[in-house]
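# Sequence first, predicted model second:
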Amino acid sequence: MVSSLQQLHALTGLRFLATAHVVAYHVYHLVFSGTEAPPGLHGLLDSGYVSLGLFFVLSGFILGYNYLEQPPGTYAARKAFWVARFARIYPVYALGLALDAPAYLKGLRDTWAVDPSRGLQHAEALVVTPLLLQSWTPWTAMAWNGSGWSLAVEAFFYAAFPFLAGRLGLLGPRALAVGAAVTYGAAMVFPALYMTVDPDHTGGTASAYNSGPWMLALRFNPLARLPEFILGILAARFFLLRSGESRRSHPVALAVVCAGVIAALAGSTVLPFPLLHNGLLAPVFAALFILLSWSQGAVARVLASRPLRLLGEASYALFLLHMPVLFAWKAVLKRLGESPTAAWAVVAFVVGSIGLSLLVHERVEKPARAWIRDRWARRGTEQSAAGL
């Protein structure tokens, strides 16, 4: 990684807002189920799944920004890259699985009692989920700590990145424009095909909570989401090519993009779900990352402020742990005879989840990451000393 690159702090703050969007989406559906907010607010709350697409584009952008100028081209460099990615994601991912294990095992037991064949499918998650392979099959993608499906997709991206970086990092401006258009077309072709063929016979009613097996495959399969990641890499290449503009602000363009994102989310109920879920806004997100990274304006300064940066750094833990915490909190409230929709209960969940994420980031995520990377570095030194 090129250590001399400037830190894109505004994107760290943006990560927290995107994670908060996902959390609000789950609270809206799992706590306030059956209650619908006013149309615009309903659209914002009902579109939390779109932030997963934002994360996929952002992942490509950040990795491209850090590695395109010095891609991991050798076997040793690729191995070091993969170890660094493993150290970054797996400790908190494993903690999320541990916290959600009681709920998953109870669900497995109940499903097996009703339908052993479905129970067997559900049980496959015991094997594939710890290996970050659950998103390759629709029935295992969300079986165990549902938020983790996106990490299985990210794991595929990480595996592919060293081989993509060496090629995409050589593209010039014209090739970038063609590549971006082709990649965006690839992102849209399968959702459009699904809408045309309607293999699940949804009659146009497919949604995050009303999906057949083909829709689940479209939503979760890493190959279907790869174009979003590649668009992020291409955006990073464009940003690096225009590095001379890194200190210039584009306030009007940034305002238009931010307003466009908010308007699309607020009106998400009138947009085709398959397209919106699988990258309809991906080019807009790529433009947002570029403009925020260039900007010195108020929006960028707020996102780059110390509180939002701290929350952004802990947002990965919040993303992976909020679902187990939510289910556990609902169980506690049920035992107490309290309503999960009470204002104090919702506030307690939000504050508790954020507090837990900050604690896990400092006490689990950072130490575990350092330990894994240190162990790997020492192993490499020992192998070099032994002449291996």
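Done, it's in.
# CA atoms for contacts and neighbours, from now on please.
Fine.
# burial measure for Ser293, as a count.
A count of nearby residues for Ser293, using other CA atoms under 10 Å, gives 22.
# got the buried residues for the helix or strand harbouring Phe190?
In this assignment (DSSP states H and E), Phe190 forms part of helix 173-197. For helix 173-197, the neighbour count (16 or more other CA atoms under 10 Å) marks Leu176, Gly179, Ala180, Thr183, Tyr184, Ala186, Ala187, Met188, Phe190, Pro191, Tyr194, Met195 as buried.
# which one of the residues you listed is nearest Trp136?
Phe190 (16.0 Å; CA to CA).
# next up, a second structure to put side by side with the first:
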Amino acid sequence: MHSAVLPLHTLQALRAVAALLVLAAHASQIDGRFFEQPVSDGSWILGFAGVDLFFVISGFVMVYITTGKPRGDAPFIGRFVYARFTRIYPVYWVFTLLALAAYIAIPGSLTRDLSDLHLWQSFTLWPIDNALPVLHVGWTLTHEIYFYLAFAAFLCLPERWLPLLLAGWAGLVVAGSLLLDGLPAIGTLIVNPLTIEFILGACAGILIMSGERRLARAALVAAAVWLAAACWLVWPQGAEDFPSGWSRVAAFAVPGALIAYGVISLEMQGALKAPGWLVRLGDWSYALYLCHLLVLSGLVRIWVSALPDFGPLASLAFLLVSTTLSVVVAGLAFHWLEFPALKFTRRLGDRLFRGTQHTRRAPAAHEDPAVRDGPAGSQQG
């Protein structure tokens, strides 16, 4: 496989699109719950497909940052795991504490009592049976942590084995999901069909990093047709109608992998350039997915208690203001929380893993698309 430096501006743009899709889906849910005449409808729930795109992106990024890097090298694998965990946990812990504070401050207006929260599982991202973490979007990060640990195990073996390892992993997921039932939470996680989305992204990464990029335009055409057909077939009336399991993978992960392969390949060929503002929003995408539910939930409670409901205009105004505020808070969180945390953990990692060969990254953290992983979502997302 070739290990040349790969431009990833289009990948950051895809992250931005994914985050905005999930934001739209959650905003629609809150719109329908708190406003008598919501302007959004059930079709907005299709935005939860942004989670599937995030999982595909994560699979691609893992291949990108490890192609041509040492296999079977304990310090390198340790640095890999350290880098992945420090991308996820520190900022996630801050927003989880904020969510916990909200439960303590206004327990009666939220969906769960304090006694129903799974605190240690929420902070460690350990899988929970039939429940969500304190910060609801954390369920997707539980999948991410599992992906990273499994991929770290693959780094113990020769790189040429990676396609076979991914195929074996996919076979385990297929067999387990079809044959096993009544598993504990950790077992359910291991055989969850959503793992296939990560594997599909990794396969796209293998193709691109091997130099096979000739099918970019065909892949994008196929993705457009596939996605249009999938949306038409599953067109939801509400969150309960959003597909799950293998239906979800088929509907959204397959076109997501085709889109990732297509746009990155075109960028490498010099045929596509992502808009700068969308790339910047992609930088903020992790902060956006962590903060947006807190912003939406807090704002709507202030809104409905302080302002009269003036029909559809109230709903429309809330959607516009809450979306804008979510993006603004995400930008502030990135610059004042996530970016400093990334710099600190990177410097600490340089000291802890002195002498190890780093994973591929750009010099500046704010320009480094490989350093911000993670999908956005809710239980339906």
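In hand now; what should we look at? Remember, it's a predicted structure, so these values are computed and weren't measured experimentally.
# Let me see the TM-score of these two.
Here the superposed chains carry a TM-score of 0.76, computed using TM-score structural alignment, normalised by the length of the second structure; 342 aligned residues with a CA RMSD of 3.8 Å.
# Give me the helices and strands touching the helix holding Phe190 of the first structure, please.
Counting contacts by 3 or more CA pairs under 8 Å, 6 or more residues apart in numbering; DSSP states H and E, helix 173-197 of the first structure is packed against helix 213-220, helix 222-241, helix 273-277.
# who's in contact with that helix?
Helix 173-197 of the first structure has contacts (CA atoms under 8 Å, 6 or more residues apart in numbering) with 204, 215, 218, 224-228, 230-231, 234, 238, 274-275, 278-280, 282-283.
# tell me the angle of that helix relative to helix 222-241?
On the basis of axes from the mean of the first three to the mean of the last three CA atoms, to 10 degrees, helix 173-197 of the first structure is oriented at 160 degrees to helix 222-241.
# Pick the one among the buried residues of helix 173-197 of the first structure closest to Gly119 of the first structure.
Nearest to Gly119 of the first structure, judged by CA to CA, of those is Tyr194 at 27.7 Å.
# For the stretch 51-200 of the second structure, which segments count as helices?
Assignment of helices within the stretch 51-200 of the second structure using DSSP state H, counting those that start in this stretch yields the ranges 74-105, 119-124, 138-154, 162-179, 185-190, 195-209.
# quick one, which of the ones you listed is packed in tightest?
helix 195-209 (a mean of 25; mean count of other CA atoms under 10 Å).
# quick one: Leu44 of the first structure from Val22 of the first structure, how far?
Note on Leu44 of the first structure: its distance to Val22 of the first structure, by CA to CA, to the nearest Å, is 10 Å.
# Please apply the same query to Gly297 of the first structure.
From Gly297 of the first structure to Val22 of the first structure the distance is 26 Å (CA to CA).
# okay, those two: which has more neighbours?
Val22 (24 against 14).
# and whichever strand or helix holds the more buried one, what does it pack onto?
Using DSSP H and E, the element containing Val22 of the first structure is helix 9-30. The helices and strands touching helix 9-30 of the first structure, judged by 3+ CA pairs under 8 Å, 6+ apart, are helix 39-46, helix 50-67, helix 282-294, helix 298-303, helix 306-313, helix 315-336.
# what's the mean deviation for that helix versus the second structure?
Here the mean offset of helix 9-30 of the first structure against the second structure after fitting is 1.0 Å, by mean CA distance after the TM-score superposition for the first structure.
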